[in-house]
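A.B. asks: Can you look at this prediction? I've put the sequence above it.
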Amino acid sequence: MRLLATSLLASLVLAACGSAADQTQAVTSDTKVKLTPVVTETEFPWGMAFMPNGDLLFTEKENGLKRLPAGETTPVAVPGLPPAYTERQAGYLGLTLDPDFATSRLVYVAYSKGTPDANGTAIVHGRLSDDGNALEDVTEIFVADPRDTALHFGSRLQFGGDGTLYATIGDGFVYMDLAQDPKKTHGSVIRINKDGSIPADNPFADGAVGNPAVWSYGHRNEQGLYYDAETDTLYETEHGPKGGDELNIIRKGANYGWPEITYGVDYDGTIITDKTEAEGMEQPETYWVPSIAPAGLTKLTSDVYPGWKGDLFAGGMNGPAGLNLVRIDMENGKVVGRENLFQGEYPIRDVVQGPDGHLYIATKNFDGIFRVDLADGN
């Protein structure tokens, strides 16, 4: 597996859509980085989470949970997950660790459950055995509303500072209109307790006008989610159609507009809506035209890369501007610029920060998992 270096010259095209969100500027930095292979024996890695001891847990779309012992290069299978529906975009998806993992050893995993005629995003948790080689006492804690499509499952997981679990649920593609119905989980971010019960302060907890689990709605296919404990902010990225990928700050009970407003068009070029803004609907912090198919999202909290601490990083999987790692330059909680790293090299499915302070990326298909290192000359 070759090592890659980039001069970090940014290149992005933004649509002139008349909103403040489209004024994001391309930026460059003097920091140069390269990719160092960490795992080469992996197929369709989807989500990653580091254990306190430095071991890396990750899911593979069709093969379930794997563990890479710290300092090694060959992962081991971790059996115990229930069977998944694995056609097209379906399979084993996002994962996260219990905030009290050191004591509970609980791992939370999202996956596609069901059949071609009736399937949806489900969440389970299980105890990782003391030797790390099995998931035990696996319990289902959430199942989204069923669909009959193998597209748009969402499925990133993040714990908030209060110990509640957030999860992204995709719109099911052909069911995009239901993203505007808070009584449905299609196209939503849900919030549940560790055991799957509903927090009393959820916006629709009483079920009168919305699904009790729904925290926000009007989303498309959200494959990036990050909780910033320092600012108590939940960030999310989602795929637009052809253009209009978004970075959002997720707020309680808010409507993010899909498909009533969007900065993108349908895949055949037809207009989904002529509106990019509407009263009562949130605007993105930044958006991408053309698309990058954003997947994975994290904030750099270390000093490993000069000048980048506090910035967000998102993977790009596809689209005219995809196949890159995007540095989202943040100042005082606002997006002030974007820089494309490794442009055109690999489709990136996930990005996380490791306990060593380095960024790690998982590629979309068969390439592997890499550590982002400083290149020679820094």
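C.D. replies: The structure has been received and is ready for your questions.

A.B. asks: C-alpha only now, for contacts and for neighbours.
C.D. replies: Fine.

A.B. asks: isn't residue 347 right next to residue 323, touching?
C.D. replies: Yes. Counting by Cα atoms under 8 Å, residue 347 touches residue 323, with 4.2 Å between them.

A.B. asks: what sits in contact with each of these two?
C.D. replies: Common contact partners of residue 347 and residue 323 (Cα atoms under 8 Å, 6 or more residues apart in numbering): 315-317.

A.B. asks: what sits against the most centrally placed residue in the chain?
C.D. replies: The chain has residue 224 as the residue nearest its centroid, 2.0 Å off, counting by Cα atoms, centre = their mean. Neighbouring residues of residue 224 by Cα under 8 Å, 6+ apart: 156, 235-238, 294-297, 314, 350.

A.B. asks: try 7 Å this time
C.D. replies: 156, 236-238, 294-297 (Cα atoms under 7 Å, 6 or more residues apart in numbering).

A.B. asks: What about those, which one has the most neighbours?
C.D. replies: Counting neighbours by other Cα atoms under 10 Å, residue 294 comes out on top of those with 34 neighbours.

A.B. asks: I'd say that one and residue 317 touch.
C.D. replies: Yes. Counting by Cα atoms under 7 Å, residue 317 is a contact partner of residue 294 at 6.3 Å.

A.B. asks: could you pull out the strands for the stretch 251-378 of the chain?
C.D. replies: Secondary structure of the stretch 251-378 of the chain (DSSP state E, counting those that start in this stretch): strands located at 286-288, 294-299, 312-316, 324-331, 334-341, 348-353, 359-363, 369-374.

A.B. asks: how close does residue 73 get to residue 344?
C.D. replies: Residue 73 is 25 Å from residue 344, where distance means Cα to Cα, to the nearest Å.

A.B. asks: returning to what we had before: including distance to residue 170 and neighbour count, could the shared contacts of residue 347 and residue 323 go into JSON lines?
C.D. replies: Formatted as JSON lines, those follow (distance: Cα to Cα, whole Å; neighbours: other Cα atoms under 10 Å):
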{"residue": "315", "distance to residue 170": "18", "neighbour count": "34"}
{"residue": "316", "distance to residue 170": "18", "neighbour count": "29"}
{"residue": "317", "distance to residue 170": "17", "neighbour count": "25"}
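
A.B. asks: Between the residues you listed, which sits nearest residue 269?
C.D. replies: Set against residue 269, the nearest of the shared contacts of residue 347 and residue 323 by Cα to Cα is residue 317 (20.4 Å).

A.B. asks: Excluding chain neighbours, what is closest to the closest one?
C.D. replies: residue 347 (4.1 Å; Cα to Cα, 6 or more residues apart in numbering).

A.B. asks: Tell me which residues touch the one you found, please.
C.D. replies: Going by Cα under 7 Å, 6+ apart, residue 347 touches 316-318, 323-324, 363-364.

A.B. asks: Got a quick PyMOL command for the buried subset of the residues you listed?
C.D. replies: Command for PyMOL that selects the buried part of the contacts of residue 347, burial taken from 16 or more other Cα atoms under 10 Å:
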select buried, resi 316+317+318+323+324+363+364
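
A.B. asks: Second structure follows, compare the two:
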Amino acid sequence: MNTSIVKKLRALQKLTLSLTCGALLSLPLVAETSWRLDTVASDLDFAWSLAFMPDGRFLVTERTGQLVILNADGSEAKRQAAALPDMFVAAQGGLLDVLLAADFDSSGRLFLSYSCGNLNANSTCLASAQLVNDELTAIRPIFRAQPERRGAAHYGGRMVQLPDETLVLTLGDGFDYREQAQNKAHHLGKTVRLTVDGAVPADNPFVHQAGIAGEVFTLGHRNVQGIVYDPQTGQLFSHEHGPKGGDELNLLSAGQNYGWPVATYGVDYTGARVSPYQRFVGMQDPLYVWTPSIAPAGMTLYQGALFPEWQGNIFVSALAGKALHRLQLTAGKVTAEQVLLADLATRLRDVRTGPDGAIYLLTDGAKGQLLRLLPN
């Protein structure tokens, strides 16, 4: 990352808000915009991530291991098993995010995150590949989070490419390893920043520091499943699952600690306290907190033309909450929240802003759908 971008991201920690949970839950409701919802495609098998191809088609990952190309009208053009090395499909694990490289138009290069290993020893992996004549080729693993762990939960797996072409990959704490989110020596409960070949960028916040993994960008996370970069402000937003309550929206800044499990608004699933602290010295407060938990799964920053009144709003798709949450930001603060699509009563895995300005969603399930939100 060039120096100006690093300085901008680090400076953003000063904007982080010290809000109480009570204040976060007392935001005003906002008036609804007139919209309609269309079904673009159906019969997707636990769809996880969506990308838009330059020719107007859609690229969808299915957690069960398939990469699906859909025509612009939603019909299936190609379905293929993503032959990723050592892919592990179980519970929350499998094929996760897909990200088209900045030079995809000329190179056909893309990135795929996935869980790798077996039930007793697995991790989050990242591979680069090329899409040539709709075939996935030149598959090359470029990163494997360490250490490996048991179980099949909390992989993170979302990606974003920054203007300097480095990648930020979100990770989880492995569920049973939450204390390790504070251990800088490895990757559990972190976000990592990598070059497109999986190397450590020379300007990463902890590079060449003894006992710290050079890939670490931020730490103190539980299970980060949403990340977006705002090219207009240089801000990098993420959200993560809390335990029972305490889901967070965060403003990421290089080298900062986001608290888990030392500081959290959530409690354990048994009702026991995870920590006595909601805030802790030297750790960043969330911009926003959801209690009870909505289980945030995807996120987009709306900068399309179809909904001018939604410009600069953040949209979060929810699994347990079974709705789409719109967050209005004013001067770096979340000032209003609107809950959309609750009447669908279905788990929403991903949300993206399309090049046409529409908002696209993936539902989560064995008969999943690609949906499109348009103005009336």
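C.D. replies: Thanks, I have it. Fair warning: this is a prediction, and the values are worked out from it, not measured in the lab.

A.B. asks: Need the counterpart of the residue nearest to the centre of structure 1 in structure 2.
C.D. replies: Structural alignment (TM-score structural alignment) places residue 224 of structure 1 against residue 226 in structure 2.

A.B. asks: mind checking the SS state of that match?
C.D. replies: strand (DSSP: H, G, I helix; E, B strand; the rest coil).

A.B. asks: again with residue 68 of structure 2
C.D. replies: Quick answer, by three-state DSSP: residue 68 of structure 2 is strand.

A.B. asks: what does residue 162 of structure 1 give?
C.D. replies: Under three-state DSSP, residue 162 of structure 1 comes out as coil.

A.B. asks: how about the strands in the stretch 1-150 of structure 1?
C.D. replies: According to DSSP E, counting those that start in this stretch, the strands that the stretch 1-150 of structure 1 contains are 4-6, 33-39, 45-50, 56-60, 64-68, 76-78, 92-97, 106-115, 118-128, 135-143.

A.B. asks: can you tell which of these is closest to residue 301 of structure 1?
C.D. replies: strand 45-50 (15.0 Å).

A.B. asks: how close does the closest one sit to structure 2?
C.D. replies: For strand 45-50 of structure 1, the mean deviation from structure 2 after alignment is 0.6 Å (mean Cα distance after the TM-score superposition for structure 1).

A.B. asks: Residues in contact with that strand: which ones?
C.D. replies: With contact meaning Cα under 7 Å, 6+ apart, strand 45-50 of structure 1 is reached by 56-61, 93-97, 349-350, 354, 362-364.

A.B. asks: sec struct for residue 207 of structure 2, please.
C.D. replies: Per three-state DSSP, the local secondary structure of residue 207 of structure 2 is coil.

A.B. asks: Return the distance of it relative to residue 236 of structure 2.
C.D. replies: 20 Å.

A.B. asks: Of these two, give the one with the bigger neighbour count.
C.D. replies: The neighbour comparison of residue 207 of structure 2 against residue 236 (other Cα under 10 Å) goes to residue 236, with 20 against 16.

A.B. asks: The more buried one pairs with which position in structure 1?
C.D. replies: With TM-score structural alignment as the criterion, residue 236 of structure 2 matches residue 234.

A.B. asks: ok now do that match, which residues does it touch?
C.D. replies: Residue 234 of structure 1 neighbours (Cα under 7 Å, 6+ apart): 226-228, 249-250.

A.B. asks: cutoff 8 Å now
C.D. replies: 160, 225-228, 249-251.

A.B. asks: Which element, helix or strand, includes it?
C.D. replies: strand 233-239 (DSSP states H and E).

A.B. asks: Next, the mean deviation of that strand compared to structure 2.
C.D. replies: Using mean Cα distance after the TM-score superposition for structure 1, the mean distance for strand 233-239 of structure 1 is 0.6 Å.

A.B. asks: any idea how far that strand is from the chain center?
C.D. replies: Per Cα atoms, centre = their mean, to the nearest Å, the displacement of strand 233-239 of structure 1 from the mean C-alpha position of its chain is 7 Å.

A.B. asks: Give the aligned range of the helix or strand following that strand in structure 2.
C.D. replies: Next along the chain after strand 233-239 of structure 1, taking DSSP H and E as the criterion, comes strand 245-249. Under TM-score structural alignment, strand 245-249 of structure 1 corresponds to residues 247-251 of structure 2.

A.B. asks: how far apart are the matching stretch and its match in structure 1?
C.D. replies: Superposed on structure 1, stretch 247-251 of structure 2 shows a mean distance to its aligned partners of 0.4 Å (mean Cα distance after the TM-score superposition for structure 1).

A.B. asks: now residue 212 of structure 2, nearest residue through space, not along the chain?
C.D. replies: Nearest non-adjacent residue to residue 212 of structure 2, counting by Cα to Cα, 6+ apart: residue 185, 4.3 Å away.

A.B. asks: and what of residue 269 of structure 1?
C.D. replies: residue 242 (7.7 Å).

A.B. asks: Contacts only, for that neighbour.
C.D. replies: Per Cα under 8 Å, 6+ apart, neighbours of residue 242 of structure 1: 264-267, 269, 290-291.

A.B. asks: how close does it get to residue 101 of structure 1?
C.D. replies: With Cα to Cα as the criterion, residue 242 of structure 1 and residue 101 of structure 1 are 39 Å apart.

A.B. asks: do the same with residue 114 of structure 1
C.D. replies: Counting by Cα to Cα, the gap from residue 114 of structure 1 to residue 101 of structure 1 is 29 Å.

A.B. asks: who has more neighbours, these two?
C.D. replies: Neighbours of residue 114 of structure 1 and residue 101, each counted by other Cα under 10 Å, are more numerous for residue 114; the result is 18 against 15.

A.B. asks: how close does the alignment partner in structure 2 of that one get to residue 149 of structure 2?
C.D. replies: In structure 2, the residue matched to residue 114 of structure 1 (TM-score structural alignment) is residue 117. According to Cα to Cα, residue 117 of structure 2 stands 9 Å off from residue 149 of structure 2.

A.B. asks: what's the overlap in contacts for those two?
C.D. replies: residue 123.

A.B. asks: Thought residue 184 was touching residue 209 of structure 1, still the case?
C.D. replies: No. Contact between residue 209 of structure 1 and residue 184 fails when scored by Cα under 8 Å: they sit 10.3 Å apart.
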